[in-house]
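[1] give me coordinates for this.
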Amino acid sequence: MRLALGIRYNGQAYDGWQSQPSGRTVQDKLQAALSQFADQPISTLCAGRTDAGVHALMQVVHFDTTAVRAPVSWVRGTNSFLPDDIAVQWAQPVPDQFHCRASALTRRYVYVLSQSPVRPSLEAGRVGWSMRVLDGDAMRAAAAMLLGRHDFSSFRASACQALSPVKEMRRIAISRHGDTERCRWHVEFEADAFLHHMIRNIMGCLVRIGQGREQPEWMREVLEARSRLAAAPTFSPNGLYFLGPLYAAAWGLPPEATIEGGGAAYDGPP
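    Alright, predicted model coming up:
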């Protein structure tokens, strides 16, 4: 039987998603918990790998097993073996043809940025930070230049394993929450797929533009350069959240994971 799970986690304590010899990754913790609950080795695949310090509101994984349990039991039983900062949200049997990565129609992230004269304290590790006031209109003008299908090599990490740097950016929405110099910015991204560090590298450029250190037109120059050397330094992982992939409703997943259902919404740091 093939099962899909929706997972939420705070990535502060982990070396990213993908399993590593240290064992300090989200995948390592999830597979250990699943294996204990199922009483057999469980190996998972995920919809989108996240870096160290990056969070997820709706990571989707799938795995094959001969263990027979009710969906609610997979949720509660697995959670009983997981650390407090990782939790299964739902479990759903799926056809053998379902693949959490290949079946995804789109993927979404949000970057949460605190604009404040002083660094975050209570939200440390869960939001990015700009000490300077940001110009939202300038950032939106720059972001518009990234929409559509482009070669995103300028925003690609050297360790990226993607076969092609060409991706389709479908949406970037920038919103400000609060009217004083102390406020929060949400930058939402949607694309068919993302390159390694792509969003953090774009954020580095957007913040530089928002702070007035570059003009919005600079973003087009960076994009067309197709060189990582042209872009700003990689921005902090702290405020990055994987909102999750979206699938066709025909797979029978919960509404928060489907195109028709609108997907999981971001409602503030967990």
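[2] every contact and neighbour count from this point should use C-alpha atoms.
    Noted.
[3] ok, which stretches of the stretch 101-250 of the chain are helices?
    All helices of the stretch 101-250 of the chain, identified by DSSP state H, counting those that start in this stretch, fall at 136-144, 198-210, 218-225.
[4] another sequence for comparison is provided below:
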Amino acid sequence: MPRYALKIEYHGAPFAGWQRQREQPSVQGAIESALARLEPREHTIAAAGRTDAGVHATGQVAHCDMTRDWGAYRLSEALNYHLKPAPVAIVACAEVGEDFHARFSAEERQYHFRLLMRRAPATHAKGLVWQIKHALDVDAMREAAGRLLGKHDFTTFRSTICQAQSPVKTLDRLDVRQVETAQGPEIHFDVRARSFLHNQVRSFVGTLERVGSGAMTPDDVEAALAARDRAACGPVCPPHGLYLAHVTYPQDPFAP
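    The predicted structure is shown next:
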């Protein structure tokens, strides 16, 4: 039974999230339905991360087991045909060993967040960025982000419905930079860790926006982290600026 790794891109707006849900559209459900068109049976795929409703992906990774030897190119083409018109695409496919697991083999997950700063309503970027109508202090946000790096108890930045066994995680990177785009100035957040708590990235960004607006200071963020209290967190930002951008494995399954 050959196993295939799938690199997946999707627009999260129409979906209730990655995970299959009864009577609600999901990315997992869309791909499993496409697989059932190729091999009529029940399919269950595993993914590197379970993104929430409205969250996008440019580098989600999942794996599937097939009964036939499809070949990577043929499988990806067939899946893309049957995924239409859903905003989901298989951008790479590779046959992998039976010991490869999209979730458990992953060494690091990278999320990207886009925040647009302009007063005029977003048009081309609508639904793809979180829009703030005023300028933010990027230097202060960058300083505050540095206070969150390393191994900590991230209870403050953890959803109350998070099912992780422990709130202790190691944050490898939280880069904050301003980028000039055709739509206007954006702040991009590059967040990397082996794994994340539920709503952790969106809690980071919402809190850092408060720092950029002057409502909080970097010291406040450090104190909030130490408090281990969800009430100390800033607001959780909307999902539509967040992207699962990349998943790192000991050996890149999609390498040429």
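[5] reformat the helices of the stretch 101-250 of the first structure as CSV; add distance to Pro95 of the first structure.
    Shown next, in CSV, are those (distance: least, Cα to Cα, whole Å):
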stretch, distance to Pro95 of the first structure
helix 136-144, 38
helix 198-210, 32
helix 218-225, 40
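[6] can you redo those helices as JSON lines with mean neighbour count?
    Below are the helices of the stretch 101-250 of the first structure laid out as JSON lines (neighbours: other Cα atoms under 10 Å):
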{"stretch": "helix 136-144", "mean neighbour count": "19"}
{"stretch": "helix 198-210", "mean neighbour count": "23"}
{"stretch": "helix 218-225", "mean neighbour count": "18"}
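[7] and of these, who's closest to Ile174 of the first structure?
    helix 136-144 (6.5 Å; Cα to Cα).
[8] in the second structure, which residue range corresponds to that closest one?
    The alignment of helix 136-144 of the first structure onto the second structure (TM-score structural alignment) covers residues 138-146.
[9] hmm, back to that, out of the helices of the stretch 101-250 of the first structure, flag the one nearest Leu34 of the first structure.
    Taking those one by one with Cα to Cα, helix 198-210 is closest: 30.5 Å.
[10] what packs against the closest one?
    helix 136-144 (3 or more Cα pairs under 8 Å, 6 or more residues apart in numbering; DSSP states H and E).
[11] what helix or strand is Leu30 of the first structure located in?
    Following DSSP states H and E, one finds Leu30 of the first structure within helix 26-38.
[12] mean shift of that helix relative to the second structure?
    Superposed on the second structure, helix 26-38 of the first structure shows a mean distance of 0.8 Å to its aligned residues (mean Cα distance after the TM-score superposition for the first structure).
[13] what about the match of helix 136-144 of the first structure, distance to the chain center?
    21 Å (Cα atoms, centre = their mean, to the nearest Å).
[14] for the equivalent of Asp219 of the second structure over in the first structure, list the residues it contacts.
    Counting by TM-score structural alignment, Asp219 of the second structure corresponds to Glu217 in the first structure. By Cα atoms under 8 Å, 6 or more residues apart in numbering, Glu217 of the first structure lies in contact with Ala142.
[15] tell me how far Glu217 of the first structure lies from Tyr9 of the first structure.
    36 Å (Cα to Cα, to the nearest Å).
[16] just the strands in the second structure please.
    Applying DSSP state E to the second structure gives strands spanning 3-10, 46-47, 56-65, 88-96, 108-117, 130-132, 150-153, 168-181, 184-193, 242-248.
[17] measure the mean distance from the last one to the first structure post-superposition.
    Read that as strand 242-248 of the second structure. Mean for strand 242-248 of the second structure is 0.8 Å (mean Cα distance after the TM-score superposition for the first structure).
[18] now that strand: which residue numbers in the first structure?
    Going by TM-score structural alignment: strand 242-248 of the second structure matches residues 240-246.
[19] burial count for the corresponding residue of the second structure for Leu105 of the first structure?
    Counting by TM-score structural alignment, Leu105 of the first structure corresponds to Glu107 in the second structure. Here the number of neighbours of Glu107 of the second structure (other Cα atoms under 10 Å) works out to 14.
[20] how far away is Lys148 of the first structure from Ser154 of the first structure?
    Just to correct that, residue 148 of the first structure is Gly rather than Lys. Taking Cα to Cα, one finds Gly148 of the first structure at 15 Å from Ser154 of the first structure.
[21] sorry, slip of the keys, the one I care about is Arg228 of the first structure.
    Arg228 of the first structure sits 4 Å away from Ser154 of the first structure, going by Cα to Cα.
[22] more neighbours, these two?
    Looking at Arg228 of the first structure and Ser154 with other Cα under 10 Å, you find the greater number of neighbours at Ser154, namely 22 against 19.
[23] tell me the contacts of the aligned residue in the second structure for that one?
    Using TM-score structural alignment to pair residues, one finds that Ser154 of the first structure aligns to Thr156 in the second structure. Going by Cα under 8 Å, 6+ apart, Thr156 of the second structure touches Ala224, Leu225, Ala227, Arg228, Asp229, Arg230, Ala231, Ala232, Cys233.
[24] which one is Thr156 of the second structure nearest to, not counting chain neighbours?
    Closest residue in space to Thr156 of the second structure, ignoring its immediate chain neighbours: Arg230 at 4.1 Å, by Cα to Cα, 6 or more residues apart in numbering.
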